[in-house]
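1. My questions concern the predicted model and sequence given below.
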Amino acid sequence: MSNTPIKVIAFDVFGTLAKIKQKISPYKKFIQWLHTQGHTPQASDAVMVMSINGEFQDIATHLGYHIPQAFLIELHKDLQAELAQIELFTDSLPTLKRLRENGYKIVLCSNSATPYGMYISSLIKEIDLYAWSYEVHACKPDPKIYKYIIDQLNCQPNEVLFVGDTPLADVQGPTNFGMSAKLIDRKNGQTLDDVLMDFL
């Protein structure tokens, strides 16, 4: 157990707790279609998609476009195929369970489009808070998403440890906000035990 004041451990999802075995990227295809319809390509297009709570047509409607039925069916088919490619790392659920038993509150904080968050929520249920970008309407490293965590759990930034695989979103963003952070490198075989040994 750690002597730090950490009370909450927040986890990124994809690349940290879960992986997509084979990416199909339906939202990339959707964004490319928006560009063909006259939507000016912007660096923030992916952020926009993950900050709106809804399906493809909800996002298109928000921008003033209508998706043809055949293409909408194609997008949904691709989406279902990609969701079926999601699997949790073998240590994810056991580690979350041990952390909860040790008294830590657990948060999932992810930049995700709505269907991905809903799917992960069905796989990882025993937690204290979901901080999905589409519900907060902000993506990491926007401070708004970290503030959502402390507001919802009534804690201080220095009581939160953030764990993730992306330096900007999961380390720099949280630490700029006053949280602690640890980077996990799943691609090189690092496990949650390696990163969280002081807390397990």
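-> Yep, that arrived.
2. contacts and neighbour counts: CA atoms only from here.
-> Fine.
3. which residue ranges form the helices in this protein?
-> Using DSSP state H, the helices of the chain run over 26-36, 45-51, 56-63, 69-83, 92-101, 114-123, 133-136, 143-153, 173-177, 192-196.
4. elements contacting the second one?
-> With contacts defined as 3 or more C-alpha pairs under 8 Å, 6 or more residues apart in numbering; DSSP states H and E, helix 45-51 has these neighbours: helix 26-36, helix 133-136.
5. now for the last one, which elements pack on it?
-> Under the contact definition 3+ C-alpha pairs under 8 Å, 6+ apart, helix 133-136 sits against helix 45-51, helix 143-153.
6. I'd like the helices of the chain written out as TSV, with distance to residue 14 added.
-> Shown next, in TSV, are those (distance: least, C-alpha to C-alpha, whole Å):
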stretch	distance to residue 14
helix 26-36	15
helix 45-51	14
helix 56-63	21
helix 69-83	12
helix 92-101	11
helix 114-123	10
helix 133-136	13
helix 143-153	17
helix 173-177	17
helix 192-196	14
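7. Can you tell me which of the ones you listed is packed in deepest?
-> helix 133-136 (a mean of 22; mean count of other C-alpha atoms under 10 Å).
8. for it, the distance to its chain's centre please.
-> When distances are taken as C-alpha atoms, centre = their mean, to the nearest Å, helix 133-136 is centred 10 Å away from the chain's centroid.
9. Second structure for comparison follows:
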Amino acid sequence: MKTPSSRKPAIKAVVFDAFGTLLCIGTRKQPYLQLMRLAREAGRPPQWDDARTLMTHKLGLAAAAERFQVSLPISSLAALERDLFEELSSVTLYSDALPAISVLREAGIKIAVCSNLAAPYMVPVKLLLPALDAYCWSFDVSAIKPEPAIYQHVAHQLACPPSSLAMIGDTLGADCLGPRRCGLRGYHLCRQAEPAEDAFSDLISFARFVVDTTE
């Protein structure tokens, strides 16, 4: 049971993770993972920061292949692009996403998205969730959650002190513990399991909790 604390400042804005929190991918093709597998097969050994590179630079598939110095046949690159299109086309909102945002909006709370992702995945987020107060992408900030810079950036975008921000997402380290270390209030979304303390099983319950906290 989550009990709002009167000793904390009111929550002025909520920061949502994107995929796994507000949105889900219906058809998983994982074209970037396929690209890295092709790079390995071509003789390029994996590097510890490959995933970070993909998410902190504005790289489409062709640009990613060039950055990793992988020469692909046009047919292979075209197949990856088709898989990317199919995956992006399958993105939908979770059923509780818009109702939760509506609850928060009615209470005058700002809404932001903060996400680690490769640049093309921004497109369905903005199409399905237009006109939010802030969008914070790892490839724009050159930092990924749980690095402090990305949380600082979204706080700056919202013009709110970190202590007045609440963040929720399905990744404990990136969306709950990381924000807490930077002064935000972090909460874990556990859709498939019994939530622990300071965690929620759905976004509507979280939104109502936030509104109760601000009253």
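-> On my side now, so go ahead. Since this is a predicted model, take the numbers as computed values, not measurements.
10. Now the TM-score, please.
-> Once the chains are laid over each other, their TM-score by TM-score structural alignment, normalised by the length of the first structure reads 0.91; 199 aligned residues with a C-alpha RMSD of 1.8 Å.
11. right, so of the helices of the first structure, which gets closest to residue 163 of the first structure?
-> Judged by C-alpha to C-alpha, the one of the helices of the first structure that comes nearest to residue 163 of the first structure is helix 192-196, at 8.3 Å.
12. circling back to that earlier point, tabulate the helices and strands packed on helix 45-51 of the first structure (TSV), appending distance to residue 74 of the first structure.
-> Converted to TSV, these look like this (distance: least, C-alpha to C-alpha, whole Å):
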stretch	distance to residue 74 of the first structure
helix 26-36	9
helix 133-136	23
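13. Kindly state which residue of the first structure is aligned to residue 169 of the second structure.
-> Structural alignment (TM-score structural alignment) places residue 169 of the second structure against residue 164 in the first structure.
14. among the helices and strands packed on helix 133-136 of the first structure, which is nearest residue 2 of the first structure?
-> For residue 2 of the first structure, the closest of these is helix 143-153, at 20.3 Å, according to C-alpha to C-alpha.
15. in the second structure, what residues pair with that closest one?
-> Helix 143-153 of the first structure covers residues 148-158 of the second structure once aligned (TM-score structural alignment).
16. check the fit of that stretch onto the first structure and give the mean distance.
-> In the superposition with the first structure, the average deviation recorded for stretch 148-158 of the second structure is 1.2 Å (mean C-alpha distance after the TM-score superposition for the first structure).
17. can you list contacts of that stretch?
-> Stretch 148-158 of the second structure is contacted from outside by 13, 110, 112, 114, 133-136, 138, 141, 143-145, 161-162, 165, 178-179, 182, using C-alpha atoms under 8 Å, 6 or more residues apart in numbering.
18. Buried among the residues you listed? Need that as a selection in ChimeraX.
-> Burial among the contacts of stretch 148-158 of the second structure is assessed by 16 or more other C-alpha atoms under 10 Å; the matching ChimeraX selection reads:
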select :13,110,112,114,134,135,136,138,141,143,144,145,161,162,165,178,179,182
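19. Would you mind measuring from residue 67 of the first structure to residue 117 of the first structure?
-> Per C-alpha to C-alpha, to the nearest Å, residue 67 of the first structure is found 23 Å from residue 117 of the first structure.
20. Now residue 40 of the second structure: closest residue in space that isn't a chain neighbour?
-> residue 46 (6.6 Å; C-alpha to C-alpha, 6 or more residues apart in numbering).
21. Alignment lookup: the one you found to the first structure.
-> Alignment note (TM-score structural alignment): residue 46 of the second structure maps to residue 41 of the first structure.
22. any idea how far the residue nearest the centre of the second structure is from residue 208 of the second structure?
-> Central residue of the second structure (C-alpha atoms, centre = their mean): residue 115, 2.6 Å from the mean position. Taking C-alpha to C-alpha as the measure, residue 115 of the second structure falls 23 Å from residue 208 of the second structure.
23. And the aligned partner of residue 130 of the second structure in the first structure, how close does it get to residue 11 of the first structure?
-> When the first structure is aligned by TM-score structural alignment, residue 130 of the second structure is paired with residue 125. Noted for residue 125 of the first structure: a distance of 14 Å to residue 11 of the first structure, by C-alpha to C-alpha.
24. In terms of neighbours, single out the busier of these two.
-> Using other C-alpha atoms under 10 Å, the more surrounded residue of residue 125 of the first structure and residue 11 is residue 11, with 24 against 11.
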